[in-house]
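Participant: Pasting a predicted model and its sequence here:
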Amino acid sequence: MLPELETEHLLLRAYERKDAPRAKRLAGDKDVAETNFLPHPYTLEMAEGWISSHPDLIEKGETYPFAIILKGEDQLVGTMTLRVDKLHNKGELAYWIGKDYWNNGYATEAAQLVIDFGFKEQKLNRIWAPVMSKNKASAKLMQKVGLTYEGTLKQDIIRWDEYQDVDIFGLLKEDYFGRKPSV
């Protein structure tokens, strides 16, 4: 079962079927896909299939996809996911935020909650995140929530027929528990 996590502005909860059309609209924006690992175009069928896969992934403890809901409006604004590698006791942080909600601090708030969940509830040793090198806002976000730059995977992915570099950010449990939050 996916717990609900809250900040002053946000509720992070499990996705519901009703979220599919909005997820399709937000994640389907080319500007969102441009700097993330989302397929484009992103169809309603893709959103529905992705959401329907969640209960099994959560039950197996493999993936925790949180819907980021703006309090007061009860609106989906994005996703913050933790993919758990049980063999190596680490988690991959992945997210997207709808373009209309960029630069409001929502990704920072949500990332901090999910990092806390990963270290405190899942007892992970490491949380890492891949960020497309051209996505300077995501790189800044990762550093703001305590992840440090570890290196660049040169021409790691192909997006729209172009090779793209991917920066890797990470945080160890010992550093997480030894640091003061900057958020």
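Facilitator: Looks like it arrived, so ask away.

Participant: contacts, neighbours, all on C-alpha from now
Facilitator: Will do.

Participant: ranges for the helices of the protein?
Facilitator: When assigned using DSSP state H, the helices of the chain occupy the ranges 20-27, 30-34, 44-60, 106-116, 136-144, 173-178.

Participant: Which of these sits closest to residue 69?
Facilitator: Nearest to residue 69, of all these, is helix 106-116, at 9.5 Å by Cα to Cα.

Participant: buried stuff in that closest one?
Facilitator: 106, 107, 108, 109, 110, 111, 112, 113, 114, 115 (16 or more other Cα atoms under 10 Å).

Participant: quick one on the thing from earlier: among the helices of the chain, which comes closest to residue 11?
Facilitator: The minimum distance between residue 11 and the helices of the chain falls on helix 106-116, with 8.6 Å, by Cα to Cα.

Participant: How about the contacts made by the residue nearest the centre of the chain?
Facilitator: In the chain, the residue lying closest to the centroid (Cα atoms, centre = their mean) is residue 95, at 2.3 Å. Taking Cα atoms under 8 Å, 6 or more residues apart in numbering, we find residue 95 in contact with 78, 79, 80, 81, 107.

Participant: Give the buried subset of those residues as a ChimeraX selection command.
Facilitator: Buried members of those, defined by 16+ other Cα under 10 Å, are picked up in ChimeraX with:
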select :78,79,80,81,107
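
Participant: Greatest separation within the contacts of residue 95: which pair is it?
Facilitator: Using Cα to Cα, the contacts of residue 95 span at most 11.3 Å, a distance reached by 81 and 107.

Participant: correct me, but residue 2 touches residue 15?
Facilitator: No. Residue 2 lies out of contact with residue 15 (Cα atoms under 8 Å); the separation is 9.5 Å.

Participant: more crowded one of these two?
Facilitator: Set side by side, residue 2 and residue 15 show more neighbours around residue 15, with 22 against 17, by other Cα atoms under 10 Å.

Participant: circling back to that earlier point, would you format the buried residues of helix 106-116 as a markdown table with distance to residue 35 included?
Facilitator: Shown next, in a markdown table, are those (distance: Cα to Cα, whole Å):
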| residue | distance to residue 35 |
| --- | --- |
| 106 | 17 |
| 107 | 14 |
| 108 | 17 |
| 109 | 20 |
| 110 | 18 |
| 111 | 17 |
| 112 | 21 |
| 113 | 22 |
| 114 | 21 |
| 115 | 21 |
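
Participant: another structure for you, compare them:
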Amino acid sequence: MKQPVLTTERLTLRSFNPADASTVQDLAGNYNVSKSTLNIPYPYENGMAEEWISTHLEDWNSRTRLVYAITLTGTDQLIGAISLHDIDESQGELGYWIGEPHWGKGYCTEAASALIQFSFERLNLGKIHAEHLTSNPASGKVMKKIGMRHIGSEQKRDRHNRDSGIELYEIRNT
């Protein structure tokens, strides 16, 4: 089954394709994007985007991860990514990044709202959880805007094996 396309007022959430790799490398490879996440490497080396994109179809088919390209409706300009990963029969974890030129425009909130609605209505999940680096409060604002509630804080190892403060959020399907 093909991964469904999701649309919002300004955005189209679609599957990534190999042609997106150079834009992914440019956007995700920005130091300011990388430092706001636990997992995006910096520098973002050649071939990493292609490898990442190549995993998406199998993950969707196994229903363990759902990854969308966030694009501007009408132009198909790629501006970021949003995913639901660690999916099981009742829950999943929300993750996202937006390219720095597109920060502060509400795109992440819009995309996250659409993915949560899809997760509850079509995937029948009971709970979505998410986390953000304490050093990235803008991500926490997105989580609050989409109805998530803060449930705690913890320490996690980042990609450099350093302890990082993490804020935990969740939303339940009611």
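Facilitator: Done, it's in. The model shown is predicted, which means the values in this text are computed figures rather than measured ones.

Participant: now the residue nearest to the centre of the first structure, nearest residue through space, not along the chain?
Facilitator: Excluding the flanking residues, the one nearest residue 95 of the first structure by Cα to Cα, 6 or more residues apart in numbering is residue 80, at 4.4 Å.

Participant: Surely that neighbour is in contact with residue 112?
Facilitator: No. Taking Cα under 8 Å as the definition, residue 80 of the first structure is not a contact partner of residue 112, at 10.0 Å.

Participant: How much space separates the residue mapped onto residue 49 of the second structure from the first structure from residue 38 of the first structure?
Facilitator: The alignment partner of residue 49 of the second structure in the first structure, by TM-score structural alignment, is residue 47. According to Cα to Cα, to the nearest Å, residue 47 of the first structure stands 11 Å off from residue 38 of the first structure.

Participant: So for these two, which residue has more residues nearby?
Facilitator: The neighbour count for residue 47 of the first structure versus residue 38, taken as other Cα under 10 Å, is higher for residue 47 (20 against 17).

Participant: surely the more buried one meets residue 16?
Facilitator: No. Assessed by Cα under 8 Å, residue 47 of the first structure is found out of contact with residue 16, at 10.9 Å.

Participant: In the second structure, what residue spans correspond to strands?
Facilitator: Ranges of strands within the second structure are 6-7, 11-14, 65-72, 77-85, 91-98, 127-133, 149-157, 163-172, based on DSSP state E.

Participant: okay, those strands in CSV with distance to residue 121 of the second structure next?
Facilitator: What follows is these, written out as CSV (distance: least, Cα to Cα, whole Å):
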stretch, distance to residue 121 of the second structure
strand 6-7, 13
strand 11-14, 16
strand 65-72, 15
strand 77-85, 14
strand 91-98, 13
strand 127-133, 12
strand 149-157, 20
strand 163-172, 12
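
Participant: aligned partner of residue 63 of the first structure in the second structure?
Facilitator: Alignment note (TM-score structural alignment): residue 63 of the first structure maps to residue 65 of the second structure.

Participant: next one: residue 26 of the first structure
Facilitator: Using TM-score structural alignment, residue 26 of the first structure sits opposite residue 27 in the second structure.

Participant: In space, what's closest to its match - neighbours in sequence excluded?
Facilitator: Excluding its sequence neighbours, the residue lying closest to residue 27 of the second structure (Cα to Cα, 6+ apart) is residue 99, at 4.8 Å.

Participant: same thing with residue 41 of the first structure?
Facilitator: Closest to residue 41 of the first structure by Cα to Cα, 6+ apart is residue 28, at 5.8 Å.

Participant: Can you mark which positions in stretch 157-169 of the first structure are buried?
Facilitator: Quick answer for stretch 157-169 of the first structure (16+ other Cα under 10 Å): 159, 164, 165, 166, 167, 168, 169.

Participant: Just give the nearest non-adjacent residue to the fifth one, would you?
Facilitator: What sits nearest to residue 167 of the first structure in space, not counting adjacent residues and going by Cα to Cα, 6+ apart, is residue 152, at 4.3 Å.

Participant: Neighbours of that neighbour, how many?
Facilitator: Number of residues near residue 152 of the first structure (other Cα under 10 Å) recorded here: 16.

Participant: What lines up with it in the second structure?
Facilitator: Counting by TM-score structural alignment, the partner of residue 152 of the first structure is residue 153.

Participant: so its match touches residue 164, yeah?
Facilitator: No. Assessed by Cα under 8 Å, residue 153 of the second structure is found out of contact with residue 164, at 10.5 Å.

Participant: Most distant residue from the centre of the first structure?
Facilitator: Residue farthest from the centre of the first structure, counting by Cα atoms, centre = their mean, is residue 161 at 24.5 Å.

Participant: related to what we said a few turns ago, name all residues that make contact with the match of residue 152 of the first structure.
Facilitator: Residue 153 of the second structure makes contact with 165, 166, 167, 168, according to Cα under 8 Å, 6+ apart.

Participant: Now render these as JSON lines, adding distance to residue 8 of the second structure.
Facilitator: Below are the contacts of residue 153 of the second structure laid out as JSON lines (distance: Cα to Cα, whole Å):
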{"residue": "165", "distance to residue 8 of the second structure": "32"}
{"residue": "166", "distance to residue 8 of the second structure": "29"}
{"residue": "167", "distance to residue 8 of the second structure": "27"}
{"residue": "168", "distance to residue 8 of the second structure": "26"}
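
Participant: Alright, that wraps it up for me.
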